[in-house]
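*Asks:* Fold the following, please.
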Amino acid sequence: MTITISDASLVPIISLAAGVAILVVPRLLNYIVAGYLILIGVLGLVHF
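*Replies:* Here you go, the predicted model:
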């Protein structure tokens, strides 16, 4: 059984994980937002 994750399904998974992490540890908000923005930027450059 193979599970494939496309870019379209990766963003909601990351968002959900970030939301749960923010609820558990609110101080992680800065790191999560920074990591999310860096990831989106890298994905945008790779597909350019």
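
*Asks:* Please count neighbours and contacts with C-alpha atoms only from this point.
*Replies:* Noted.

*Asks:* Quick check: nearest residue in space to the residue nearest in space to the middle of the chain, chain neighbours excluded?
*Replies:* Residue closest to the mean C-alpha point of the chain, counted by C-alpha atoms, centre = their mean, is Ile14 at 3.2 Å. Leaving aside its sequence neighbours, Ile14 sits nearest to Tyr36 (C-alpha to C-alpha, 6 or more residues apart in numbering; 7.8 Å).

*Asks:* Second chain to compare with the first, below:
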Amino acid sequence: MNLAVSIGPVVSLIAGILILLIPRLLNYIVAIYLIVIGLIGLFGSGSFKL
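*Replies:* Reported below is the predicted structural model:
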């Protein structure tokens, strides 16, 4: 059984949960999320498949 999970939705889910738990970290979480998504876009997500 092959399970293919993209890293983008996983990062979004983790960021959303952290924002709900700790609203003070919103700016940092959004900044880190944007950086991660940007790096995935630049380098491709082919090597991040699980």
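
*Asks:* And the residue nearest to Ile14 of the first structure? What does it align with in the second structure?
*Replies:* Using TM-score structural alignment, the partner of Tyr36 of the first structure in the second structure is Tyr33.

*Asks:* before we move on, back to that, now the residue nearest to Ile14 of the first structure: which helix or strand?
*Replies:* Using DSSP states H and E, Tyr36 of the first structure sits in helix 29-46.

*Asks:* Show me what that helix is packed up against.
*Replies:* Secondary-structure packing of helix 29-46 of the first structure (3 or more C-alpha pairs under 8 Å, 6 or more residues apart in numbering; DSSP states H and E): helix 7-24.

*Asks:* buried sites along the helix it packs on?
*Replies:* By neighbour count with 16 or more other C-alpha atoms under 10 Å, helix 7-24 of the first structure contains the buried residues 18, 22.

*Asks:* Packing partners of that helix?
*Replies:* Secondary-structure packing of helix 7-24 of the first structure (3+ C-alpha pairs under 8 Å, 6+ apart): helix 29-46.
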